[in-house]
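K.L.:
Dropping a prediction and its sequence here:
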Amino acid sequence: MRVPSVPETGSTVSNPVIPGFYPDPSVCRAGEDYYLACSSFEYFPGVPVFHSRDLVHWTQIGNALDRPSQLRLPPDAPSSGGIYAPTLRHHDGRFWLIVTNVSGDGNLLFTATDPAGPWSDPIRLPGVHGIDPDLAWDDDGTCWCTVAGVSQVRIDPYTGETLGEPRRLWSGTPGAKAPEAPHLYHIGDYWYLLIAEGGTERCHGVSIARGRTPEGPFEPCPDNPVLTHRGTDHPIQNTGHADLVQGPDGSWWMVLLGVRPRGGTPGWHVLGRETFLVPVDWVDGWPVVGELSPVMAAPPWPLQPGAAESHRDDFDLGEPGPRWVSPRRRPPEDCTTKERPGWLTLRARGGSLDETDVTFVGRRQQHLSCRVRALIDPAQGRGGLAVRLDEQHHYAIEAASGEVRVRARVGPLDSVVASRPTPEGPVVLRIEVAAVQDVRDARTGPDTVSIGVEEPDGTFVRLASLDGKYLSTEVAGGFTGRVIGMFASGGSVHFDWFDYEPTDD
């Protein structure tokens, strides 16, 4: 097990600070503690919540939406639907979380006294229209909700009632598409309106305007966009959807999403949109964003120990921990450690990974190269290990009594690419993801996904090696990243353990 070292003040740290499919970060500080929430789209439980003392090392402490009463997703909710763009704030001794459920309930507001949970049932906001809602409070207690577009309305955050009519605000650079992800801040003598624009692909950027009141009028920063990597060969692209936070020493920082495309042209990112950190200075009343890079100067305060990068679950501690997610829902009768103590039992609903109601439990792929292993007993059914992007893009190894099969689904194409007889009884399934180091030509993919079984002596029997670009957003579309995990496609299958190990250089 590898544990990140604890850098001394003045050293460097790596970016992203939260790798993998953790997009649309929103951050707040309460005392010396920072808390951060991300979008979760079609996955349940929803809205992962993280804690940090240094803005660099983050530990997931829960999921804000961990009950069906909080997160209602219909069985046919599309991939990349569901929960969009939370804003997390600490105000008046309470934590506030506002999100959009684009697959049903619209804009919702939740509260908690402890960000680890439990969070309240939702307060519905039927009068707030638009995605990416933000919350900000004036000195007199007025609560402003600003949404993509960009428009704003006063609300009662305790009841969800809108107070007055929505009004348009500054919507970014004229002609730039998709003004979204608004955040409103009262800093010094001004109210600042931070937005993303240009779309969440390669033209993504961050712009800002300021006004004397939260209602504006807003004047744009003369140096907009204050952050973008559009039109560059920078290794971090799609930079945007940012949020600002002030450290206890008075310094300012920005969290934002970005991607790490690899391979040939156009470059494929497979981990999804990840959370990055960058310092911010203020010059003449405007934020000046520092250089965003894979290695950055550590914040000027002592850093805390990071969580272990490897992850092994022996399913001995009850229900799955907070990093485990499932598409749309996870009924306890279909995913339990109680049926066979020390094992995770999955009971099939849908017949395959192609179906929206598949029984699947996974964790986000967080490293460009990694090794995933699981011991499965398929005696009572059929199931296995999969790398999932959505219902139409996934690679899997499926075990049934006496056989394993490697299956690849890419859009309308579905093929069994390899099979092998196996002895009766439990078998270790294995997936190895290796980032490509040598780009041979423009078609070279970002990584290779090797799939097979493991012999009792640990030897890897590779049954197939597949090009990873077909499990990328550039091929599949949407807003999510890879999730690697276990599934049941028939009857009941049992997993004794699951092991995820990064193998990045």
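P.N.:
All right, it came through fine.

K.L.:
Could you use CA atoms for every contact and neighbour count after this?
P.N.:
Will do.

K.L.:
Surely residue 474 is within a helix?
P.N.:
Yes: per DSSP: H, G, I helix; E, B strand; the rest coil, residue 474 lies within a helix segment.

K.L.:
what's near enough to touch it?
P.N.:
Neighbour list for residue 474: 268-269 [criterion: C-alpha atoms under 8 Å, 6 or more residues apart in numbering].

K.L.:
again, 10 Å this time
P.N.:
By C-alpha atoms under 10 Å, 6 or more residues apart in numbering, residue 474 lies in contact with 201, 261, 266-270.

K.L.:
same deal with residue 336?
P.N.:
The neighbours of residue 336, taking C-alpha under 10 Å, 6+ apart as the test, are 315, 318-320, 330, 343-347, 494.

K.L.:
Which of the residues you listed fall in strands?
P.N.:
344-347, 494 (DSSP state E).

K.L.:
and here's the other structure:
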Amino acid sequence: MTTLHNPLINGFHPDPSVVRVETADGPEWYLATSTFEYLPGIPIHRSHDFETWELIGHVAVRPGQLAVEDVATAGGAWAPTLRHRDGLFHLVITDAMGRGMLHFTASDAAGPWSDGDLLLKQDGSASLDGIDPDIAWDRDGNVYVTFSGLILGGDDIGQHLGIQQVKVDLDRHIALEAPRSVWSGTGGQFPEAPHLYEVDDRWYLMIAEGGTERGHGVSIARGTSPEGPFETAPQNPLVSARSTTRPVQNTGHGDLVVGPDGEWLCVLLGVRPRSMTRAFSALGRETFVTPVRWEEDGWPAIDPVLLNPRAGTRVEVSFADALHLDHEWIAVRALPNSLAELRDGALVLHGDGRTLDDPRPVFVGRRQEHLTNAATVRIDVSAGVGGLAVRYDERFHVEVEAGDGALTARAVVGDLVQEWTVPLTSTTLDLHLDSRRPDGDRGLPRTSDVLHLGATVDGERTELAQVDGRFLSSETCESFTGRVIGVYARSGDVAVRSWVAEGDDE
């Protein structure tokens, strides 16, 4: 029996889509998630057993594949669907407030992927209006793109038309008809994340509804054709954590797949809030998995999502040994190698006056993967000013910064800014950013965590500040992303000599 770890993929990995691929060596599973304004975009994880997952690459690794350079915060790569047919991987996604609805292909999921083709309206005038596209083929080879009809531009921005569908000519990437409304759920807000499956001569349409917050859930309907009409399942929602005290909340946006032992599984997003009232989710939306059973009446039943975290991890990077950055490094609206270079045994970032308040900071980081986490970097600021930060977006970030004779801890929470500054006597030092479990009243924590900001100078460690972690949670920031911990440069050249991050979920 497969051990189902939860989270399946730790940290900021929302909107999962998964596909099983049969190979000569046995089945493999590939999983894609959203990245919004971060690049490289749309990570692809692979597993041979559904327990151990490896990040093998990204879809968007070249300028122009995703137009996220100027998208609004939380725009960009929204909700992929990943499928495999006739030896080719297909991924459809919305580049929200960027290029539009896109179709990418690759013969190898690790890449390279195509530049991405717009999925056009029937008249060829523009991209289809909507988000969260799904792609499916019927037995005759007809291609169906089913999507959530949220309009993101023009005079009708914000209008929601429910779940819609079109047949598409995939050679010309153009709709063969005007969008048709199909089943849009049981009345919950924001019907989205549609996926079509053919199982035992029936077509099932699974969607998310209720919003991607505490009301989130998965609902399903079925019919004899991919076009419907669709009959609503009597037990909807199939899975939801709404109005419960379960440790995994916001469960929804699911995708079905056959697992290693022939059992069906549902991958879906969720959050891990930690406080006395389970109110604050530090890491944002992560990828989870739960078993699926098919009942005698032909309807699927999905189990509640159980928390089963992996053991703690330690990531240590010595840039002296690195020939290139690994796949885990990401940047905001830019590719990491456009902001930094490996030089003289260090990762060197080139500051140009932009701070973390800027929508495009000189910042390169990695997702925070554990609720309890400690990150340390050795940094040389003899030629610049920069530091170590944890970021949700340009309005919510916490950092410890060094350079120009000063050492500063800073918390930016919306329009509120607080700083703690002491003199700096060295230009080479260690910076520390720890996320620790709060000391709660009688063991009941009242926040997600506490961020400890400090530095070690000439062998002596000093704590500069403590910041309540709830200010960098998905509920406070209302961001679609999650925590990313990274290094940044404000001015001049900042050289990062080493990186160590270790954490667990105790």
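P.N.:
Received it, and whenever you're ready, just let me know what you need. Nothing here was measured: the structure is a model prediction, and the numbers come from that model.

K.L.:
Pick the one among the ones in strands among the contacts of residue 336 of the first structure closest to residue 387 of the first structure.
P.N.:
Nearest to residue 387 of the first structure out of those is residue 346 (C-alpha to C-alpha; 16.9 Å).

K.L.:
Can you find the partner of the closest one in the second structure?
P.N.:
Matched by TM-score structural alignment, residue 346 of the first structure corresponds to residue 349 in the second structure.

K.L.:
can you count the residues close to that match?
P.N.:
29 (other C-alpha atoms under 10 Å).

K.L.:
With adjacent residues omitted, what lies nearest to it?
P.N.:
Distances taken as C-alpha to C-alpha, 6 or more residues apart in numbering put residue 340 closest to residue 349 of the second structure, at 4.3 Å, once the chain neighbours are dropped.

K.L.:
just to revisit the earlier point, now the ones in strands among the contacts of residue 336 of the first structure in TSV, with distance to residue 251 of the first structure?
P.N.:
TSV is the format used below for those (distance: C-alpha to C-alpha, whole Å):
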residue	distance to residue 251 of the first structure
344	46
345	48
346	48
347	51
494	50
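
K.L.:
which of the contacts of residue 474 of the first structure map to contacts in the second structure?
P.N.:
Shared with the second structure under both residues aligned by TM-score structural alignment, their matches' C-alpha atoms under 10 Å, the contacts from the contacts of residue 474 of the first structure are 201, 261, 267-270.

K.L.:
how far does stretch 60-78 of the first structure stretch from start to finish?
P.N.:
26 Å (C-alpha to C-alpha, to the nearest Å).

K.L.:
Start from the N-terminal end of the stretch 1-150 of the first structure and give the strands.
P.N.:
Along the stretch 1-150 of the first structure, counting by DSSP state E, counting those that start in this stretch, strands occupy 12-14, 26-30, 33-37, 43-44, 46-52, 59-65, 83-91, 94-101, 106-112, 123-124, 134-137, 143-147.

K.L.:
And those strands: which comes nearest residue 158 of the first structure?
P.N.:
strand 123-124 (7.5 Å).

K.L.:
The equivalent of residue 379 of the second structure over in the first structure: what's it in contact with?
P.N.:
Correspondence of residue 379 of the second structure to the first structure, assessed by TM-score structural alignment: residue 376. Applying C-alpha under 10 Å, 6+ apart to residue 376 of the first structure gives the contacts 343-345, 382-385, 398-400, 425-429, 486, 493-498.

K.L.:
can you tell me how far the residue nearest to residue 376 of the first structure when sequence neighbours are not counted sits from residue 225 of the first structure?
P.N.:
Distances taken as C-alpha to C-alpha, 6+ apart put residue 495 closest to residue 376 of the first structure, at 4.5 Å, once the chain neighbours are dropped. From residue 495 of the first structure across to residue 225 of the first structure, the span is 49 Å (C-alpha to C-alpha).
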